[in-house]
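Asker: I would like the atomic coordinates for the input below:
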Amino acid sequence: MEVKLHDIGEGMHEAEILNYFVDKGDRVQNDAPLLEVQTDKMTAELTAPAEGIIEEIMFQPGDVIEVGTTILTLRTEKKEGERKSEGEPVQKRKSPIFRVKASPHTRRLAREHDVDIEKVEGSGKGGRILDEDIFSYLENKEYDEHPKADRNAVSNAPVKEAEKGVETIPFRGRRKQIAKKMTQSLYTAPHVTHFDEVDMTELLNLTNHLKTGSGRMGGKKVSAAAFFIKALQLSLKQHPVFNSKLDEEQEVIKIEQKYNIGLATATEEGLIVPVLKHVESLSLLEIHQQMKTLTEKAQQNSLSAEELNGGTFTISNVGPLGSTGATPILNFPEVGLMAFHKTKKRPVVVDDEIVIREMMNISLTFDHRVADGSQSVAFTNQFIEYIENPHYMFVEMT
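Answerer: Modelled structure (predicted):
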């Protein structure tokens, strides 16, 4: 039986082999983990489709293969003479790392440090073991026999070559896949970025009132980013060309009927974009809560394939990092991406008077094959109107 790389995510074409959990000749049970792969969006495990014996392994860790490629072969039927003598134990690979809650990345980290992950106490939700738990375990143990068991073993951490005075960072895994996707996007879609600014004063007053006010809605924390997402959804409804994908083969622009907003999120392994689904049917409070959950799962590398697929438009909230402007690369094949930059107090003219307002820069990158500059201005102006007058959103919500 051939075990092939199957599509574990929308738009996936290839993946890098990170690690095998089996060797040639191993007997595996149905649904037992065979190997770990890295796509441009996620780390995932491939499991055995049936019980059998590993016959051949075709590739090595680090190899990049396309969807549909046979990775290994599995012999599933017993032949005469293969039965083991009575009393001889059946070969089974002990894999305690799969009996605890932990992401593939955390499991790999435990293996690299020779840590029995079953002995590690998880600090995550539901007892999930996080990367920090592995490091804490190492710090509390005497590892004299493993002097290299330190944070430099993390796949993308800097490694110094002392003899040359050169510092290197491995270019593989998610970092490599991100590079390929960014290159594809930049060289396929002609990028244009439109810049503008938005007065955040009224919106920040509203979010503060919801947080500190009294009454039934008092003490409700709703982030400004939740309002950004709702304002974008309402703006996309009125300017649907930015909620579309170009199908060059069919020569059509496909307007999406749902509003699934990708949340560009920085993690230790690189950028990842979980998708907040069906924003049009969510309240502001639901948007805030689901956004927080997705971001936490992204940091823990525990997102499912479903949570990484189906985006129609992406946001990048880099303001908290101190950004004042950027020209982001599209999350191809989406048509638009809006970045929110730092909010700071600035003197502005309002009704012929100079006043201090909370101002934020925004940048909209779009695919110039699909949309024009005038459309980007109209779309951005619509978004700005909602943010500067947040009560308008409540009128438009269904």
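Asker: can we go C-alpha only for contacts and neighbour counts from here?
Answerer: Noted.
Asker: Quick check: chain neighbours aside, which residue is closest to the spatially most central residue of the chain?
Answerer: What sits nearest the mean C-alpha location of the chain, by CA atoms, centre = their mean, is residue 272, with 2.7 Å. Spatial nearest neighbour of residue 272, excluding adjacent residues (CA to CA, 6 or more residues apart in numbering): residue 265 at 5.3 Å.
Asker: same question, residue 299
Answerer: In this structure, residue 299 finds its nearest non-sequential neighbour in residue 267, 5.5 Å apart by CA to CA, 6+ apart.
Asker: so how many other residues sit close to residue 256?
Answerer: 18 (other CA atoms under 10 Å).
Asker: and if you look at residue 314?
Answerer: The number of residues packed near residue 314 is 26, by other CA under 10 Å.
Asker: so what's the residue nearest to the centre of the chain up against?
Answerer: Residues near residue 272 by CA atoms under 8 Å, 6 or more residues apart in numbering: 41, 42, 264, 265, 266, 298.
Asker: Wasn't the last one part of a helix?
Answerer: Yes: checked against DSSP: H, G, I helix; E, B strand; the rest coil, residue 298 lies within a helix.
Asker: Before we compare anything, build this one as well:
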Amino acid sequence: MLEVKLHDIGEGMTEGEVIHYLVKVGDTVTTDQPLVEVQTDKMVAELTSPCAGIVKEIRIEVGETVEVGTSLLSIETKEVVEEGQKPQSESKQTIEVNANPTLKSNENSSVSIPFQRVLAAPYTRKIARDNNINLEDVRAADPSGRITEEDIFRFLEGKKISIETIADKKPAVVSEAVPDEIPFRGIRKKIAEKMTKSLFTIPHVTHFDEVNMTNLVNMREQLKTAGETVSIPAFLIKALVISLKDFPIFNAELDEENARIVLKKNYHIGIATNTDSGLIVPVVHDADKKSIKEIHEDVKALTAKAIAGQLQPFEMQNSTFTVSNVGPLGSTGATPIINYPETALIAFHKTKKQPIVNEHDEIVIGHMMTLSFAFDHRVADGATAVAFTNRFASLIEQPHKLMMEMV
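Answerer: This next block holds a predicted model:
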């Protein structure tokens, strides 16, 4: 009998929550077949079978949080099974997987295809399970075939309409509508725990400022014309790294237990990313050692992997400073919560065309962006925060200065 235990799937992981079993007692499993989905404080991960055999016992209930090393289920290995009664032959358990898999009418055995799973984020799968919906019955609006929360809700609404009958034209009896419910666990719960810890531990102060983006926008358009496509956030991150080197207090961590402020020498920039499962923070590691083009490629790749739920644990670890780019969503201002245990977080809001006065006292149309900079008031003061954002703004407003700071 082999015990499948919760192992450390990420640096520093101590516990995880069982959110869904992909098998049940009595199922025949193959090596590397996904068995269970586990939620850590950063991601949802699938634990796979280390061997072929039969699931004999599931020991931990869905929703329970257990420590690393805890046995989740047990498998009777293939060798043990062969000594006694052999399970159904593998030839009957295996079918050819193609673009449109079908089962022949004369197939008598019950066949499961563990790897033939519909594309959907773990949180979307939760909503489907809680509403007794088979994801294979849901039509995806996305051309990639990926099922989203909106697809699930649209399916539910269609199902509701299909079973409703036309009521008599009599006065309806007013009744209280039954509210919908969304399970509060998984990534959503972990986000809540971390945000609560941050807000109740760190005395937040938020400094607002404006940055004239006109010259940077024009320079980016010139590069685009020359065949070089680089996103605005890549320039912003490079300017941030330079500013953090000038003001290392914001690339720091407060160690209260040892009464010290640790100034980090690495510049790992977290990128707050909105996904179907919640807020995920992939990390651009060693941003100070990368060109603007390399930062652009990293941000693009990490964002795509975050949305698809394909980030590896190391891609979400060791951030020293976090960026939230909410401008494309239409945001004009906010008071962001710091990504604990970091010292600060900056949010970039909507860039708008508006009248501004140039250096010749002329009224012209410029591109202005609002930023909000949240910092730990135990570690730094308002004057230092203003100096930091001034330094950052000077690099963005005069991008030729940014070029001068390249490594």
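Asker: Any chance you could compute the TM-score here?
Answerer: For this chain pair, the superposition-based TM-score is 0.80 by TM-score structural alignment, normalised by the length of structure 1; 370 aligned residues with a CA RMSD of 3.7 Å.
Asker: The residue nearest to the centre of structure 1 and residue 41 of structure 1: what is the separation?
Answerer: 6 Å (CA to CA, to the nearest Å).
Asker: same question, residue 382 of structure 1
Answerer: For residue 382 of structure 1, the distance to residue 41 of structure 1 - CA to CA - is 31 Å.
Asker: Same question for residue 234 of structure 1.
Answerer: For residue 234 of structure 1 relative to residue 41 of structure 1 (CA to CA), the value is 27 Å.
Asker: and the two? which has more neighbours close in?
Answerer: residue 41 (23 against 20).
Asker: Mind telling me what that one corresponds to in structure 2?
Answerer: Using TM-score structural alignment, the partner of residue 41 of structure 1 in structure 2 is residue 42.
Asker: so that match touches residue 314, yeah?
Answerer: No: the criterion here is CA atoms under 8 Å, and residue 42 of structure 2 misses it with residue 314 at 10.4 Å.
Asker: what ranges do the helices span in structure 2?
Answerer: 78-83, 90-93, 122-130, 149-163, 187-201, 214-225, 232-246, 292-308, 382-397, 399-404 (DSSP state H).
Asker: Quick one: map the residue nearest to residue 299 of structure 1 onto structure 2.
Answerer: Residue 267 of structure 1 maps onto residue 275 in structure 2, by TM-score structural alignment.
Asker: go on, residue 299 of structure 1?
Answerer: For residue 299 of structure 1, the aligned position in structure 2 is occupied by residue 307, per TM-score structural alignment.
Asker: In this structure that match contacts residue 279, no?
Answerer: No: counting by CA under 8 Å, residue 279 is not a contact partner of residue 307 of structure 2; they are 9.9 Å apart.
Asker: anything in contact with each of those two?
Answerer: With CA under 8 Å, 6+ apart, residue 307 of structure 2 and residue 279 have common neighbours residue 273.
Asker: what sits against the equivalent of residue 288 of structure 1 over in structure 2?
Answerer: Counting by TM-score structural alignment, residue 288 of structure 1 corresponds to residue 296 in structure 2. Going by CA under 8 Å, 6+ apart, residue 296 of structure 2 touches 230, 231, 233, 234.
Asker: Which of those residues ranks first by neighbour count?
Answerer: residue 234 (21 neighbours).
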